[in-house]
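Engineer: what's the 3D shape of this:
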Amino acid sequence: MNHQPSSSVAHLWMVLEYDGKLPKGATIAQVILASDKTSLSQFRGDKAAWPVYLTIGNIEKATRHCPRMHGAILLGYLPATKLDCFSKATRSVAGYRLFHECMWRLLQPLVAAGKHGVEMVCADGRVRRVHPILAAYVADHPEQCLITCTKESFCPKCRFHQDSRGEPLASLLRDEDHTLTIVATYTRKGLCPVYRPFWADLPYSDIFAAITPDILHQLHKGVFHDHLLKWCTEIAGENEIDERYRTMLNYPGLHHFSQGISLVSQWTGTEHCEMQQVFMGVLAGAVQPTVIHAACVFHTHTSQLLDALESALREFHNHKHIFVDLGVRNDFNIPKLHAMAHYVASIKSSTNKKDYVAQMTKWLARQESVDQFVAYLDWRLERIVDDAEVASAGDIDDESGEGGTSNADVSVDKQPPTPGDTPLSHVLAAHPPFQALTVDSIAQTFGTVNFFAALTQYLGHAVPNPPSQPQLSVSHWDCFDAYRRLSIPYPRLCPVHMLKLMDQIHAVPYIPPSGRSAGSQGRFDMVLVQTERNINAHTQGMVLEDLQVAQVRLIFDLPMHLRMAGQPFHLALIEWFNPFRGRDTLSQLHAVSRSYAGQAPHTEVIPISRIMGSCHLIPKFGTHIDRTWRPDFIFDTCKTFYLNPWIDMHSFYKFKNT
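Structural biologist: Model prediction:
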């Protein structure tokens, strides 16, 4: 789940319009503030800055999150003083009051502008009366408490008692009017006495509703890394967890923790996400089943399935006792764990609960109008679906070493669209990097001993041959051109925001060291392939129906004398895995194993249009990992693998119902 403040721009407008707080024709600029006290020096910890940034929710999310687009401005710096002039007993309260006084001065222009509006020239050239209204404040837990005048041992959004934060109990939410009445002198119920909170005069805003979920500090660095990972590592053993991460299979964009995770001292948000993408597979077999049930809470929710999110959180509370029973935790009085209870309410708090059907009907009508206008612009500017390839040109290298690949240099193999999805285009480099490869050189370079037999079978069965023409046959002297990479644009999924537009599938042979070059390991990615007339009861009616895992060993073109009109000539040599088995009752993961024909892997030549996309497999480690396993040879030593549905957002959204 990734709650974005901008998703409620239209809802905020409707709330104020239906309550009669804004005049007819008013335009809202949804103000989003963010602040974070930052250390400026790693050698001297006493140097710090406290910047405050401002952006608006009317700007598209992807634009706001891209630093080079300058979607946010620096509003100012807050004093990062230690307040040594105050006594230890009053220093904390003085810090609260100083923060609010400075923020009040910074945001003073928003008071009149929010109440009466300001005439501004919009992007379409029209002049509108715009009301800038504070809608969201992005901050970590200490600053959330500072903003809401709440002590750090209490919740900044509700009146939950500080000693009961580990329990799934309901509590009254904090009310801005009630808080303003008592905050100046009241020190109980977790409040700090602040004479004039900066948000007291801001119109049409509720500071407690504006506090958004802090995914980085509350989930990634907080509950997951500081608590759940620590508990599971203590149960399974540090060496066991490290060895499992070291043995994990590679995947594009997935960091390989070659030294394990216990020695890493400085973590980034991206590394936390990459660690979580394989976490359930790492835990499988290493910890008790109840621990698996408790850990699943962080891998089962999406922004669309709010009921599933609440259910997953209840599931964690039902099984959290295992950590106490195993002696790794005494209590769960953790502020960041309690904050997760407010996530669903934060997402749902987009309406004033009045005339819900009328509000949502108007909102949907406006969304349809926007979609129609975008479709008109696409038609007018001739922006077709294949522009995704142009937009991601940085992802498609010219594999011949001559620089980037232009749109005119891309070889495209079209595939018929599937219902509800964008038509997929299989993109290859214009100039194959491996040229004039013989059958013997392919076997030696790519390790594909069955290439000749598989291609002969393909030409004999898959390619129809008219009776008047001789049968096509391949010889050992035929030459083939091969590619390092196949790129497939991801289907456009409205609920999923992905920075990567292209799914890249590699078939790169091993390059031995030579001179100053250290060489490189071979890379043959796993893919999901459309099967033909194979019925699997374990996947029937699911997204995985008619799909089977395979490993791409070679991406190549047929030579001219073996091509036929109307038949594909961009082909791939794959090694099959057996059909999916039933899901594991504990981890709910589908298991697969490599398919063999005798002693050799079961190989087949297929058109690249049958490749639906890449996938990631996690070895089935068992209760204790075999220390002889290595990532480069894992397919020769490990017999069973799990299909990983958490490897990226597209896979998670695609497989969430499997």
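
Engineer: C-alpha from now on. contacts and neighbour counts both.
Structural biologist: OK.

Engineer: mind listing the helices in the stretch 301-450 of the chain by residue range?
Structural biologist: Remark: helices assigned in the stretch 301-450 of the chain by DSSP state H, counting those that start in this stretch are 306-319, 321-325, 335-339, 343-348, 356-380, 387-391, 439-446.

Engineer: which parts of the last one are buried?
Structural biologist: So the one you mean is helix 439-446. 439, 440, 442, 446 (16 or more other CA atoms under 10 Å).

Engineer: re the thing from before, wait, which of the helices of the stretch 301-450 of the chain is closest to residue 97?
Structural biologist: helix 335-339 (23.1 Å; CA to CA).

Engineer: what's the closest one in contact with?
Structural biologist: Helix 335-339 is contacted from outside by 141, 153, 154, 155, 165, 166, 167, 213, 218, 219, 222, 223, using CA atoms under 8 Å, 6 or more residues apart in numbering.

Engineer: and the first one, how many neighbours does it have?
Structural biologist: Counted by other CA atoms under 10 Å, the residues lying close to residue 141 total 21.

Engineer: what's the burial count for the residue lying closest to residue 64 once chain neighbours are set aside?
Structural biologist: In this structure, residue 64 finds its nearest non-sequential neighbour in residue 71, 4.5 Å apart by CA to CA, 6 or more residues apart in numbering. By other CA under 10 Å, 17 other residues sit near residue 71.

Engineer: what do you get for residue 170?
Structural biologist: 10.

Engineer: wait, what's in contact with the residue nearest to residue 64?
Structural biologist: 55, 59, 63, 64, 65.

Engineer: contacts only, for the last one.
Structural biologist: So that's residue 65. Listed by CA under 8 Å, 6+ apart, the contact partners of residue 65 are residue 71.

Engineer: following up with a second sequence; could you model it the same way so I can compare the two?
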Amino acid sequence: MDKFNRDEFSDARKSNLYYPFACRNEWELVLWLLHSGLSMKAIDAFLSLPIVKLLSLSFSTARDLRGHAELLPSGPRWRSTEIKLLHPTKHPVLLYWHDALECIAWIFNHPSFRDQLDLIPERLYTSDAKLCRVYTEWMTGDEAWHMQSQLPEGATLIGTILSSDKTNITNICGGRVAHPLLISLANIKMSTRLKLSSRSFMLTALLPVPKFVHKNKPQFGVMLPDTKGNLRYCFTPLAGYIVDTPEAAMLACVGGKTSPITMAMFKQFGDPFWHEPRTAATTLVQLSVVKSKVDPADLQAFFREAQRFRLNGVSDPFWRNFPLSCPSIFIMPELLHYIHKESWDHDVQWCLNIVGESEVDFRFSVLQPTVGSRHFKGGISC
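Structural biologist: Now for the predicted structure:
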């Protein structure tokens, strides 16, 4: 609401809450038209209908309607930057992006999340004896407690979640490919964040994939208004990055067949013990050794030297200046392959062989149905 109160039309809204529209009914019509997917030509045809003209709307064309909507306070603005490369490309490499802090502030201040934000780390237990701890939201985990303990007294921890995946923007016309980068907050309750209708993820950038012919806010904090209008001294460390396994390796700066979160390589993936984590400090030290021997501008030589440490040749990871953020922590497991397939291909098959399909199906069928979770009334063996 601060944007509306500071807007140049704030005085007009004192007498008409829906300005620049005449009333609530007109605002609802505009909202429907803008979200209907109709083209500008179709909206013009709709507004030219005699029965619509009887409504005496404050706009008569689609262009006029769009102009009215542009008078409202806007969200983060799109920007573009051309990336200059040393090697020629088939097309100019353009990065389209929002300011990440503006996106965080927009989500953090959104009225839809008024009662859906956790702002204080907590520890939950099943009883007063504190024998069994319960982990639910991000703020109930150990990492949130660790981050909060390193912030100034009274500061608010805002965990940032990023997500990206390679996507074809055009298939037939041009074959353009990019990595859409989405941003959200770990403070939003999980049940809300997982709903597509909540719009808790915001598109913050389109990372280009070129075809060749041949950060201080997490560190120093910033004042942001929350959903209730209170100003909070906020820090925004990277809490999670949702990607597939190839992208996870790319973010961790490791090569193929190498774990992005531990020091293990593919020959050690079957070891019955946990390997040391691949921390940010470890990777940065290895990169500094490579840079001391080879100039990063010499791509081929730098890549060959980086392979000795099983690195992929990225010289300056984006997370190198992110305080309280480590790839071994913020890279999140891929649920399909890490949990679902492991459980189904191994644990479930063992149970079916030992107990029998009919017994397993019966036990699943008599489980109490739970709202929000699938109930397998016919069992799981089929």
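
Engineer: now the TM-score, please.
Structural biologist: Once superposed, the chains reach a TM-score of 0.51 (TM-score structural alignment, normalised by the length of structure 2), with 224 aligned residues with a CA RMSD of 3.5 Å.

Engineer: sorry, back to before: and which of the contacts of residue 71 of structure 1 is nearest residue 370 of structure 1?
Structural biologist: Among the contacts of residue 71 of structure 1, and counting by CA to CA, the member closest to residue 370 of structure 1 is residue 59, at 14.5 Å.

Engineer: how many other residues sit next to the aligned residue in structure 2 for the closest one?
Structural biologist: Alignment note: residue 59 of structure 1 maps to residue 188 in structure 2; criterion TM-score structural alignment. Neighbours of residue 188 of structure 2 under the rule other CA under 10 Å: 25.

Engineer: over to the one 4 residues further on?
Structural biologist: Each residue near residue 192 of structure 2 was counted by other CA under 10 Å, and the total is 16.

Engineer: do residue 163 of structure 2 as well
Structural biologist: 20.

Engineer: just the element for it, please.
Structural biologist: strand 160-164 (DSSP states H and E).

Engineer: in structure 1, what range does that strand match?
Structural biologist: Counting by TM-score structural alignment, strand 160-164 of structure 2 corresponds to residues 31-35.

Engineer: tell me which residues in that stretch are buried?
Structural biologist: In terms of neighbour count (16+ other CA under 10 Å), stretch 31-35 of structure 1 has its buried residues at 31, 32, 33, 34, 35.

Engineer: what is the nearest of these to residue 617 of structure 1?
Structural biologist: Out of the buried residues of stretch 31-35 of structure 1, the member with the shortest distance to residue 617 of structure 1 (by CA to CA) is residue 34, at 38.5 Å.

Engineer: can you pull out the helices in the stretch 151-300 of structure 1?
Structural biologist: Using DSSP H, counting those that start in this stretch, helices in the stretch 151-300 of structure 1 cover 176-182, 207-210, 229-236, 238-246, 269-276, 279-283, 289-295.

Engineer: and for the stretch 151-300 of structure 2?
Structural biologist: 190-193, 217-220, 245-251, 280-293, 299-307.

Engineer: the longest one versus helix 299-307: what angle between them?
Structural biologist: Put simply, helix 280-293 of structure 2 runs at 130 degrees to helix 299-307, going by axes from the mean of the first three to the mean of the last three CA atoms, to 10 degrees.

Engineer: translate residue 179 of structure 2 into the numbering of structure 1.
Structural biologist: Residue 179 of structure 2 maps onto residue 50 of structure 1 when the alignment is built from TM-score structural alignment.

Engineer: what's the answer for residue 234 of structure 2, then?
Structural biologist: By TM-score structural alignment, residue 234 of structure 2 lines up with residue 130.

Engineer: that match against residue 26, yeah?
Structural biologist: Yes. Using CA atoms under 8 Å, residue 130 of structure 1 makes contact with residue 26 at a distance of 6.3 Å.

Engineer: what about stretch 25-34 of structure 2, distance to the chain center?
Structural biologist: In terms of CA atoms, centre = their mean, to the nearest Å, the centre of stretch 25-34 of structure 2 is found 30 Å from the chain centre.

Engineer: buried sites along it?
Structural biologist: 26, 27, 30, 33, 34.

Engineer: tell me the SS of the aligned partner of residue 355 of structure 2 in structure 1?
Structural biologist: Superposed on structure 1 with TM-score structural alignment, residue 355 of structure 2 falls opposite residue 587. Using DSSP: H, G, I helix; E, B strand; the rest coil, the secondary structure recorded for residue 587 of structure 1 is coil.

Engineer: residue 587 of structure 1 reaches residue 291, doesn't it?
Structural biologist: No. The pair residue 587 of structure 1 and residue 291 fails to qualify as a contact (CA under 8 Å) at a distance of 10.8 Å.

Engineer: which of those two has more neighbours?
Structural biologist: Between residue 587 of structure 1 and residue 291, residue 291 has the larger neighbour count (other CA under 10 Å), namely 22 against 17.

Engineer: many thanks, we can stop here.
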